[in-house]
Structure formats: structure tokens, C-alpha cells
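>>> Give me a model of this one.
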Amino acid sequence: MNPNVIYALGAAALFGASTPLAKALGLNLSPILLAGLLYLGSGLGLTLARLIRDRRWQPSGLTLSEWPWLIGAIAFGGIIGPVALMFGLTLTSGATASLLLNLESVLTAVLAWVVFKENADRRIVAGMLAIVLGGLLLAWPQDSAQSLGWIGPLLVALACACWAIDNNLTRKVSASDALFIAGIKGLVAGVVNCFLALALGAKLPHATVLVPTLLVGFLGYGVSLVLFVLALRGLGTARTGAYFSTAPFLGAAIAILLLGEPVTITFWAASLLMGLGVWIHLTERHAHEHQHVALAHRHRHVHDEHHQHEHSFQWDGTEPHSHEHEHTPLRHAHPHFPDIHHRHKH
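The predicted model follows:
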């Protein structure tokens, strides 16, 4: 299997499990504080991992033009999105919220196609339509007398929109160090949300709640985001979002099996529609003759057909490795995704 697909599915599994666990841990916490602690756990854990990996602090490697993309990603994906989700979870069952998170992949793809001009084909569009129908079915209030029936799902949908913007902005810097990107997002988002929550009167939880919450954040938001960035690098935004849309199924299963939440006919019908959409995405194949333009950048790579270059330093033959390198113009045909080397027009 393509390792980038494994990265995307791994990110989905970790994030999907975090949603119902965050709901269980945050029953007595401010939603803003819970979001802050989850991201703080992500940022602290990934920063420590990066220090251990590099044995000291290393520069980010981002260029001046890339920082606005990362700052925008942090604002939407690290601050606004998680706060909206945590408030939504207080008004929505964990299973329903988990499946509604499939809307993130739809909105991510729409932005990728419309704003960032990423390629789309009929299979991807058909899969997205199935996911949208499933999301609408889940969001429909079961009791017409409940005037707040739409608020929870709408807040979860808002979180999905924020993360869709985040995903597309992060794609712009996905060739850079994934640990740095995910770690700095966690630290900034965690500090901002925790400070805001404490300023509004929230209190830090006891260590028996604080430590598990930070751990869930490290795994479900931190490690998951690192894998997601690696997948973005290799699959492009829409396809990575499609694979990532498997996350809510795991989250829903945990909510039902471990938290004892009820299962309804609506839930199963929505699951069927969303499952169909995910299957269509997973079986998509894209191949045609295409032109590579001259390109210079830095990322971890092996010397495959896209990386035939000389080295300006003494190379010991270790792969994969990372350094500044140039791509010469090339025309060929093979199955591919809109990764960092295949962002061409069709």
C-alpha cells in the first residue's frame, strides 16, 4: 500500500478515537479550556519529540512567504475550529458528532477544487455527495420540538469548515518539517485557548483529568496532524481529506461501544451513505500524461524517477534524506495524486 495512504489512515484512526474520548473527559470542563488542553498536549509532546529527534532546537526551514499560510492554518484549525467542536459536543451525541466530522473532507475538497484549483474527477465528486447526504441526515433534528436541535450539528459543521481552510493552507507548507508544523500549531493554539478559558473563569482540572486530556491531545491532535501533513505532501488536499474521512467511523464505534450511546436507524442510514462515499474515494485511480515544470524545494525524498539530481555535498547513500534540490522539466505518464510534485493543470 502507498505509505502516504497509511499516513492518512493513521491520522484518521488517531483523530477519530480522540473525539468521543474528548467528550468523555470534558464533561465538567469549559469547552474552550478542553480545546486548549488538547492542543497544548499536542504542542508540548511534539516539541519534545522534535528536540529529541534533532538533539537540539533546529530552525523551521519555512521561507518568509510560507509563514502567512501557517499562521492562517493555526488561527482557523488550532483556535476557532476546536472551540466550535467542543461547544458542539456539549449539544450533540458523540456518535453523531463523530460522523458529522466527515463534512470536513467535503469542505476541504471543495476549497481545494474551487479556490486552489486541485484536480477533481467524477468518482471523488460522487463520494463527496454521498458523505454530504449522510451528514445532512445526521444533522436533522429527531424531535421537532427541540429548538436547539440544529445548534450542536451546526457548531460541528463550523469546526469542519475551519479545519477545511486549515487543511488547504497547511498544504502550502506541507513540504516543510511536519513535526515543526504540527508542534507550533499545538503550542500556539493551546496557549491561546487555555489563556482565554482561564480569563473567562475556567479552572484547571485535577491531575487525574489533566494528564489523560494532554495525552489524548498529543495522540489525537499531535501525532495525527504529523501524519496528516505527511499525507498532504504525498496525496494532495482532497484525497488526503477523503482518506481522513474514515476517522468518524472509528469515533462513532467507540462512542457506541465504550460510552453506551444509543444507536438509531438514522445513524445506520447515515453510516451507510458515508461508508459508500469513503469506498468510492478509496478506489479512485488517476493517471495521464503530464508535464513537470522546473522546481526547487526541500523535503525528505528517495532517488525515484522524480528525484534524479546531483548533490553539492558528500552523500553517504542514506535514503530518504532531505536537502535543497532542483527538478528539471519532465513529461511522462503514470498513476499519481496531486502531491507536491503533481500540482499541474488538467
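>>> use CA for all of it now, contacts and neighbours both
Will do.
>>> Residues in contact with whichever strand or helix holds residue 181: which ones?
Assigned by DSSP states H and E, residue 181 belongs to helix 178-199. For helix 178-199, contacts defined as CA atoms under 8 Å, 6 or more residues apart in numbering pick out 30, 32-33, 35-47, 50, 60, 70, 73-75, 78-79, 204, 222, 225-227, 229-230.
>>> before we move on, which element is the nearest residue to residue 41 once chain neighbours are set aside in?
Nearest residue to residue 41, sequence neighbours excluded (CA to CA, 6 or more residues apart in numbering): residue 214, at 4.0 Å. Using DSSP H and E, residue 214 maps to helix 207-217.
>>> and the next element down the chain from that helix?
Next along the chain after helix 207-217, taking DSSP H and E as the criterion, comes helix 224-235.
>>> That next one - contacts with which helices or strands?
Here helix 224-235 touches helix 3-25, helix 151-171, helix 178-199, helix 237-244, going by 3 or more CA pairs under 8 Å, 6 or more residues apart in numbering; DSSP states H and E.
>>> export those helices to TSV and tack on distance to residue 280 and mean neighbour count?
Converted to TSV, these look like this (distance: least, CA to CA, whole Å; neighbours: other CA atoms under 10 Å):
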stretch	distance to residue 280	mean neighbour count
helix 3-25	15	23
helix 151-171	20	24
helix 178-199	28	22
helix 237-244	9	28
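>>> For the strand or helix carrying residue 276, buried residues please.
Using DSSP H and E, residue 276 falls within helix 265-282. Buried residues in helix 265-282, counted by 16 or more other CA atoms under 10 Å: 266-267, 270-271, 273-278, 280-282.
>>> To compare with the earlier structure, here is another sequence to fold:
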Amino acid sequence: MHAGVVYALLAALLFGASTPFAKTLVGQMPPVALAGVLYLGSGIGLLACYAARAVIKRNARDKPVALTRHDLPWFAGAVAAGGVAGPLLLMAGLSTVSASSASLLLNMEGVLTSMLAWFVFKENFDRRIFIGMLLIVAAGLMLSWEQAPASGLPWGAIAIAGACLCWGIDNNLTRKVSASDPLQIAGIKGLVAGSVNLAIGLALGGAMPEAQTVLLAAVVGFCGYGLSLVLFVLALRHLGTARTGAYFSAAPFAGAALSLLTLGEVPGALFWIAAALMGGGIWLHLTESHAHEHEHLPMSHAHMHSHDEHHQHEHDFEWDGAEPHAHAHAHAPLRHSHPHYPDIHHRHDH
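All right, here's what the predicted structure looks like:
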């Protein structure tokens, strides 16, 4: 299986499993403060991982490439949308929506991520991918209808859809910096977003619960937000935004299954119909194959790589043959044909 697919599915599994755990914590602290603790837990945990790696690989050439000044505008937008606004809307939605339905509603993130990638950032797609997304959209609308109150609007479902839009923006902006160190990207986002959300929560009069609850929330955040985001960034590097979003649509199934097993929720008929539609949409994405003759234009960048067919270059330093390694390198013009995704080397027109 392609490495990018593995990264995306693992990211989906971790994030999906975190939703029912977050649901159990909603009543124990204010939603804004909970969002802060979840992200702060991810940031602190990843900071520890980053420090440990820096010690272990102090002089190694296989260290990932750090963020550059050119990356900062894209990264700042990603943090604001996905690290601050998204979690706030999700916690607000979880206060009124069941955990299993909320888990499946989160499939909208993949849909909105892909829509932005296709129509705003001009990433390629075909009929098969489009039909798969239509199935996922239909399933999300069914869940929203199931959550509709007797009168008024389903604000909980709308809030979760808003969170998905924020993460869709985040995902597309993060793709711009996905060649950089994913541990650094996810760690900074967690620290910034967590600090902002926690400060807002405390300013609004929220009180911190007992230490055991805070620790549990931090662990959930580290696994479901921190490690998941590291894997998601790696998937963006290999698959592009829309495909990563599609594979990540598997996340709600993990969350829904865990909710049914641990929280004792009993879903209605619409839940199962929606689940079948979403499963069909994900299957269409998983079975996609894309190959054609394409041209690589001259390009210079830096990222972790091995000397495959896309990396045939000389080194301006003494190289001991170790792979993978990271350094700035130039790509010469190249024309060939092979199955590929819109990864960091295949962002061409069709």
C-alpha cells in the first residue's frame, strides 16, 4: 500500500477515536477550555518528541527540513483556521449532538477540503472522485436532518460543519508547507491554538476541573490531534490535499464504532443509511488509479527524500550514501508516465 495512504488512514483512525472521548469530557469543563486543553496537550507532547529527536539526531542528515520565512503566511492562516476556530466550533457542536452522529458529520471535512483543493487551489480530480464526494455529502446531509430539532435550525450540526470548513481551509494551507518538518508544524499549531483557546475559556469565566480530567484531555489531544496531524501532514506530502481528505473521511467510522461500543448509543435507521453512503464514497476514493504522461518543470526545494526516479541530483556536500536524507536540491526538467498522486512533485496541469 502507498505510504501516503497508510499515513492518511492512521491519521483518520487516531482523530476518529478521539471524538467520543472528547464527547465524554464536554460536560466536565467548558467547551472552549476543553478545546484549549486538547490542543495544548498535543503541543506539549509533540514539543517533547521534537526535543528528544533533536538530541538523538543532533548531527544527522536525515532530520526533516524546518519551516522557512516563506512558509509563515500559509502556516499562520492554517493555525488560525484549523487550530483556533475549528476546535471552538467542534466543542460547541458536541454539546448538543450525539458522539456517533458527530463522528460521521466530521466526514464533511474531507468534502470541504476537496472542494477547496479542486476549485480554489486547482488540484486535479476526475468523475470517480467527484461521485465519491457526492455520496459523502449526501450522508452528511442525512445526519444533519436526523439532528434537526422540532423547530429552528440544527445549530449543533451547523457548528460541526463550520468546524469542518475551518479544517478544510487549514488542510489546503498546510499542504503549502507539507515538505517541511511535520512534527514542528503540528507542535507549533498545538501550542498556539491550545494557549489561545484556553486563555479565551478562562477569560469567559470557565473553571479548570481536577487535574485527572485535565491530564486525560491532554492525552486525548496528543493522540487525536497531535500525532494525527503529524501523520496527516505526511499524507499531504505524498497524496495532495483532496486525496488525503478523502482517505481521512474514514475517521468518523472509527469514532462512530467506538461510540456505539463504549457509550451505549443506539443509532436510528438514517445513521446506518448514511454510514453505507459514506462507505461507498470512501471505497471509490480508495480504488482510484491515476496515470498519464506528464512533465516536471525545473524546481528547487528542500525535504526528506531518497534517490528515486524523481531525485537524480548531485550533492554539494560529502554524502555517505545514507537515505533518506534532507537538503536543498534542484529538479531538472523531466517527462515520463507512471501512476501518481498530486504530491509535492506532481502539481501539474491536465
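>>> Please state their TM-score.
The TM-score (TM-score structural alignment, normalised by the length of the first structure) is 0.97; 345 aligned residues with a CA RMSD of 1.5 Å.
>>> ok so, going back, helices or strands next to the helix holding residue 276 of the first structure in the packing?
helix 122-139, helix 237-244.
>>> The first one to helix 151-171, inter-axis angle?
In this structure, helix 122-139 of the first structure runs at an angle of 150 degrees to helix 151-171, with axes from the mean of the first three to the mean of the last three CA atoms, to 10 degrees as the basis.
>>> Now the buried members of the contacts of helix 178-199 of the first structure.
30, 32-33, 35-47, 50, 70, 73-75, 78-79, 204, 222, 225-227, 229-230.
>>> coming back round to it: mean distance of the following helix or strand past the helix holding residue 276 of the first structure to its aligned residues in the second structure, please.
Note on helix 265-282 of the first structure: by DSSP H and E, the next helix or strand toward the C-terminus is strand 287-292. Its matched residues in the second structure lie on average 0.3 Å from strand 287-292 of the first structure after superposition (mean CA distance after the TM-score superposition for the first structure).
>>> List the buried residues in strand 287-292 of the first structure.
By 16+ other CA under 10 Å, the buried positions in strand 287-292 of the first structure come out as residue 292.
>>> just how off-centre is it within its chain?
28 Å (CA atoms, centre = their mean, to the nearest Å).
>>> Please apply the same query to stretch 205-222 of the first structure.
For stretch 205-222 of the first structure, the separation from the chain centroid amounts to 19 Å (computed by CA atoms, centre = their mean).
>>> Trace it over to the second structure and give me the residue numbers.
Stretch 205-222 of the first structure corresponds to residues 209-226 in the second structure, going by TM-score structural alignment.
>>> And residue 344 of the first structure, what's its match in the second structure?
Per TM-score structural alignment, residue 344 of the first structure is aligned with residue 348.
>>> do residue 189 of the first structure as well
So residue 189 of the first structure corresponds to residue 193, using TM-score structural alignment.
>>> wait, isn't residue 340 of the first structure in contact with residue 175?
Yes: judged on CA atoms under 8 Å, residue 340 of the first structure makes contact with residue 175 at a distance of 7.2 Å.
>>> which neighbours do the two share?
residue 233.
>>> Show me what residue 90 of the second structure aligns to in the first structure.
Using TM-score structural alignment, residue 90 of the second structure lines up with residue 85 in the first structure.
>>> And stretch 36-54 of the second structure, how far out from the chain middle?
Taking CA atoms, centre = their mean, one finds the center of stretch 36-54 of the second structure at 17 Å from the center of the full chain.
>>> before we move on, what about stretch 175-190 of the first structure?
Its chain's C-alpha centre and that of stretch 175-190 of the first structure lie 12 Å apart, by CA atoms, centre = their mean.
>>> again with stretch 168-176 of the second structure
That offset, for stretch 168-176 of the second structure, works out to 9 Å (CA atoms, centre = their mean).
>>> For that stretch, grab the matching residue range in the first structure.
Going by TM-score structural alignment: stretch 168-176 of the second structure matches residues 164-172.
>>> Can you pull out the residues in contact with the matching stretch?
For stretch 164-172 of the first structure, contacts defined as CA under 8 Å, 6+ apart pick out 66, 69-70, 72-74, 76-77, 104-105, 107-109, 111-112, 116, 229, 232-233, 236-237.
>>> and residue 255 of the first structure, which of the helices and strands packed on helix 265-282 of the first structure is closest to it?
Of all these, it is helix 122-139 that lies closest to residue 255 of the first structure, at 15.1 Å by CA to CA.
>>> Which residue numbers in the second structure does the closest one align to?
By TM-score structural alignment, helix 122-139 of the first structure lines up with residues 127-144 in the second structure.
>>> with the first structure superposed, average distance for that stretch?
Relative to the first structure, stretch 127-144 of the second structure is 0.3 Å off (mean CA distance after the TM-score superposition for the first structure).
>>> Give me the contacts around that stretch.
Applying CA under 8 Å, 6+ apart, the contact partners of stretch 127-144 of the second structure are 101, 104-105, 107-108, 111, 154, 157-158, 246, 270-271, 273-275, 277-278, 280-285, 288.
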